[in-house]
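Student: I need the structure of the sequence given here:
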Amino acid sequence: MPKLSELEKQIFAIESRLHFNELALKIFQFQYENNAVYRNYTEKLGKSPSNVLNIDNIPFLPISFFKSHNIRSFDKPAEIIFTSSGTANEGNSKHNIADLCVYEKSFNNGFKHFYGNIEEYIILALLPSYLERGGSSLVYMAQKLMEKTNHPESGFYLDDYDKLNSMLNSLKSSARPKHKKVILLGVSYALLDMAENFNINFPELIIMETGGMKGRRKEMVKEELHKVLCKGFGVKSIHSEYGMTELLSQAYSSGNGVYKCPPWMQIKIRDVNDPFCQLETGKSGGINVIDLANIYSCSFIETQDLGKSHPDGSFEILGRFDNSDVRGCNLMVV
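Tutor: I've put the predicted structure just below:
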């Protein structure tokens, strides 16, 4: 078993599917040995490193465990604890973070993998529900990315739609540096409010939606939501981010609701009637996530999202289990 520092270094240097599979098995062994909750769960399933010899046999921990248990593969105090929005009935997930540097490497490298150099962007964020409650991993990521843009116009807009509208009008004018692209990262319901109340025509703008309606508005079919946003902002497509409190990596969609993962993240689809049976590509089922950046908690998460995967590793979100606590992104039923 390689030293932990060597495992961590390999996460963001994966070059092939074989490399991913080999590293996933090593991280499974590490977490089995160091995460008491995960070890207990895998043992009840009759699984251990001695009989888990390929990636398809690794057990996935139900995401609800982050609400009821302390999921960690380390014994020092957590550097920070991220929390989910939760509900009064369901409670909040808590993600103990051993090393923020790993999270920062994940979202910085993930952004660069899909969008290029962060210095080429201005990032505006419309995330009222996240800013209001605190403890959000999404807000932490957005703040750090804004800092890396090195642009004074990057920033958060709590619920000041008028101010954001003025900023967008300013940035679409000749005042914006020609080499700077603009991303508006927003929770779905807030972006919808903007689209319905302002006449914004900014074809070059990248709209990146996340987080769903958060109970603020009625859920919409994804295609309908994107159609309204495209018309309201004058853009041709809507980008999306798929992430959640319990993960340290994000998948991105550049349109049409098809997401791609960074090299250290994979999606597996399970049978909704048999959570231990994985389905082939093209079939709909529950989404399991392998997030190797989650090395210090649990890298193998059984989510409450529904979707399907494609042969190239991309995937779609089709909805959620009825009893799930809505988090993550694009969880509108289609």
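Student: from here on, just use CA atoms for contacts and neighbour counts.
Tutor: OK.
Student: any idea where the helices of the stretch 101-250 of the chain begin and end?
Tutor: 128-133, 137-149, 161-171, 188-197, 222-233 (DSSP state H, counting those that start in this stretch).
Student: what angle do the fourth one and helix 222-233 make?
Tutor: What it means is helix 188-197. Here the directions of helix 188-197 and helix 222-233 differ by 50 degrees (axes from the mean of the first three to the mean of the last three C-alpha atoms, to 10 degrees).
Student: from the chain's centroid, how far away is helix 188-197?
Tutor: 21 Å (C-alpha atoms, centre = their mean, to the nearest Å).
Student: any chance you could list what contacts that helix?
Tutor: Helix 188-197 is touched from outside by 126-128, 159, 161, 209-214, 216-217, 225, 228-229, 231-233, with contacts defined as C-alpha atoms under 8 Å, 6 or more residues apart in numbering.
Student: try 7 Å this time
Tutor: Outside helix 188-197, the residues that touch it by C-alpha atoms under 7 Å, 6 or more residues apart in numbering are 126, 161, 209, 210, 211, 212, 213, 216, 217, 229, 232, 233.
Student: could you pick out the longest strand of the protein?
Tutor: Counting residues, the longest strand found in the chain (DSSP state E) is strand 300-309.
Student: so what's the gap between that strand and the chain middle?
Tutor: The answer for strand 300-309 is 12 Å, by C-alpha atoms, centre = their mean.
Student: if we can go back for a sec, nearest to residue 306 among the helices of the stretch 101-250 of the chain would be which one?
Tutor: helix 222-233 (13.8 Å; C-alpha to C-alpha).
Student: buried set for that closest one?
Tutor: Neighbour counts using 16 or more other C-alpha atoms under 10 Å place 222, 225, 226, 229, 230, 231, 232, 233 of helix 222-233 among the buried residues.
Student: my guess is the last one contacts residue 201. True?
Tutor: Put plainly, it is residue 233. Yes - counting by C-alpha atoms under 7 Å, residue 233 touches residue 201, with 5.3 Å between them.
Student: where's residue 42, which helix or strand?
Tutor: helix 36-44 (DSSP states H and E).
Student: what is the helix ranked longest in the chain packed up against?
Tutor: When the chain is parsed with DSSP state H, its longest helix is helix 17-34. Judged by 3 or more C-alpha pairs under 7 Å, 6 or more residues apart in numbering; DSSP states H and E, helix 17-34 is in contact with helix 36-44.
Student: what's the following helix or strand past the helix it packs on packed up against?
Tutor: Using DSSP H and E, the helix or strand that follows helix 36-44 towards the C-terminus is strand 61-62. Helices and strands touching strand 61-62, by 3+ C-alpha pairs under 7 Å, 6+ apart, are strand 300-309.
Student: this one next, for a side-by-side:
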Amino acid sequence: MDINRIFEINTSSQFNKLTLEIFSFQYDNNPVYQKFCSYLGKTKFNVNAVEDIPYLPIEFFKSKKVLAKNQKPQIVFESSGTTGQLVSKHYVARLPIYEKSYLKTFEHFYGNIEDYCVLALLPSYMEREGSSLIYMVKDLIKKSGNPKSGFYLDNKVELLETLEILDQSAGKAILIGVSYALLDISEHHSLNLKNTIIMETGGMKGRRTELVRDELHSILKNSFGLDAVHSEYGMTELLSQAYSKADGIFKCPPWMSVAIRQTEDPLTSESFGKVGGINIIDLANIYSCSFIATQDLGRVYIDGSFEVLGRFDHSDVRGCNLMVL
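Tutor: Model (predicted):
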């Protein structure tokens, strides 16, 4: 299969056609996904529409090697977790696909990476190995080519000074930060930024009390002097990201889409505007699984944009007992 076709999608018909092709490929080549589909009575012969494709519960990435046959992983990304807790492992067969996906996604929403100075405040991710977010941000920092781009951990004074210098220079700057670290800054400092994007990646990582996104963004907007706070939505098990430029409304690149499943029946879809479990199609995940049932709650709107409203427990197994596969 020509991988470039994934990143050349321009229409919904192109997306649907390629989605069905990739489903057939993964049914034939991914043993874990094929077995899951078979238990649901789904095969490449009776799935004729995108709406019929089964979504693999994200929990499978904790217990199974979700990887196409005859593929050797170039890298294994791991989710964060407490000691003794099973973590998700994403076996990535071809790193260039991931690199192309996040770069083209950034360009799709923000333009040329070389126009930006990229600053990162991701302490919890830096403290462990195998973070797909760190891999992406490190590469974006490198590709920006700006000498002031880089990671900041405990040197928050230097970070604040750099932000003010960059903002006053009227150049484009973006600060990508985990939520609790951005809040730490907001409690002790006040800025009035005009040319800087503050982007939160979510997550308190057990460091602070969880906040709803509206409350988090309100605090950050007041502290940084901004009209809007941006957000990134991605996860270990995916190779693509969605971005929100305001109000927590996310949009996907053309090779990614989000649908909602009913909370009480994970095999049934939910209508636009209704709250349910988030299902994701990520066509860049071709050698893993492109059809993921997440543990996130959200709603999707008719234009394809979506909100993330929180998480719920056992979303992937409610209504069916397939985790024993």
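Student: circling back to that earlier point, tell me the most buried of the helices of the stretch 101-250 of the first structure?
Tutor: Burial among these, expressed as mean neighbours by mean count of other C-alpha atoms under 10 Å, is greatest for helix 188-197, which shows a mean of 20.
Student: okay, and that one goes to which residues in the second structure?
Tutor: Mapping helix 188-197 of the first structure onto the second structure (TM-score structural alignment) gives residues 179-188.
Student: ok so, going back, would a markdown table of the helices of the stretch 101-250 of the first structure with distance to residue 97 of the first structure be doable?
Tutor: As requested, these are exported to a markdown table (distance: least, C-alpha to C-alpha, whole Å):
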| stretch | distance to residue 97 of the first structure |
| --- | --- |
| helix 128-133 | 18 |
| helix 137-149 | 10 |
| helix 161-171 | 32 |
| helix 188-197 | 27 |
| helix 222-233 | 32 |
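Student: with respect to residue 285 of the first structure, which of those lies nearest?
Tutor: Using C-alpha to C-alpha, the helices of the stretch 101-250 of the first structure put helix 222-233 closest to residue 285 of the first structure, at 18.0 Å.
Student: and residue 165 of the first structure, what pairs with it in the second structure?
Tutor: Match for residue 165 of the first structure (TM-score structural alignment): residue 160.
Student: ok, that match to residue 216 of the second structure distance?
Tutor: Distance, residue 160 of the second structure to residue 216 of the second structure, by C-alpha to C-alpha, to the nearest Å: 19 Å.
Student: what's the answer for residue 171 of the second structure, then?
Tutor: Relative to residue 216 of the second structure, and taking C-alpha to C-alpha, residue 171 of the second structure is found at 26 Å.
Student: the helices of the stretch 101-250 of the first structure: which one's closest to residue 25 of the first structure?
Tutor: Using C-alpha to C-alpha, the nearest of these to residue 25 of the first structure is helix 137-149, at 26.6 Å.
Student: quick check: the closest one compared with the second structure, mean distance?
Tutor: In this overlay with the second structure, the average offset of helix 137-149 of the first structure from its partner residues is 0.7 Å by mean C-alpha distance after the TM-score superposition for the first structure.
Student: which residues in the second structure does that helix align to?
Tutor: Residue span in the second structure matched to helix 137-149 of the first structure, by TM-score structural alignment: 132-144.
Student: which residues touch that stretch?
Tutor: With C-alpha under 7 Å, 6+ apart, stretch 132-144 of the second structure has contacts from 77, 113, 114, 115, 116, 117, 118, 125, 149, 150, 236.
Student: quick one: map residue 207 of the second structure onto the first structure.
Tutor: Checking TM-score structural alignment: residue 207 of the second structure goes with residue 216.
Student: okay, which residue is most central for the first structure?
Tutor: Centroid check for the first structure by C-alpha atoms, centre = their mean gives residue 243 as the closest residue, at 1.1 Å.
Student: aligned counterpart of it in the second structure, please.
Tutor: Checking TM-score structural alignment: residue 243 of the first structure goes with residue 234.
Student: residue contacts, the counterpart of residue 121 of the first structure in the second structure?
Tutor: Residue 121 of the first structure maps onto residue 116 in the second structure when the alignment is built from TM-score structural alignment. By C-alpha under 7 Å, 6+ apart, the contact set of residue 116 of the second structure is 144, 172, 173, 174.
Student: can you list the residues that contact stretch 63-72 of the first structure?
Tutor: So stretch 63-72 of the first structure is contacted by 35, 37, 91-96, 296-298, 301-303 (C-alpha under 7 Å, 6+ apart).
Student: so what's the aligned partner of residue 49 of the first structure in the second structure closest to, chain neighbours aside?
Tutor: Matched across to the second structure, residue 49 of the first structure falls on residue 44, judged by TM-score structural alignment. Counting by C-alpha to C-alpha, 6 or more residues apart in numbering, residue 44 of the second structure lies nearest to residue 24, which is 5.3 Å off, once chain neighbours are set aside.
Student: so how far is residue 98 of the second structure from that neighbour?
Tutor: Distance from residue 24 of the second structure to residue 98 of the second structure, by C-alpha to C-alpha: 21 Å.
Student: likewise for residue 134 of the second structure?
Tutor: Counting by C-alpha to C-alpha, the gap from residue 134 of the second structure to residue 98 of the second structure is 13 Å.
Student: most surrounded residue in the contacts of residue 116 of the second structure?
Tutor: The most crowded member of the contacts of residue 116 of the second structure, judged by other C-alpha atoms under 10 Å, is residue 173 (22 neighbours).
Student: go ahead and confirm it touches residue 118.
Tutor: Yes - with contacts counted by C-alpha under 7 Å, residue 173 of the second structure reaches residue 118, the gap being 6.1 Å.
Student: what residues in the first structure pair up with stretch 265-283 of the second structure?
Tutor: So stretch 265-283 of the second structure sits over residues 274-292 in the first structure, by TM-score structural alignment.
Student: in that stretch, what's buried?
Tutor: Within stretch 274-292 of the first structure, the residues that count as buried by 16+ other C-alpha under 10 Å are 275, 278-281, 284-292.
Student: next one: it to chain centre, how far?
Tutor: 17 Å.
Student: then stretch 113-121 of the second structure?
Tutor: With C-alpha atoms, centre = their mean, you get 19 Å for stretch 113-121 of the second structure.
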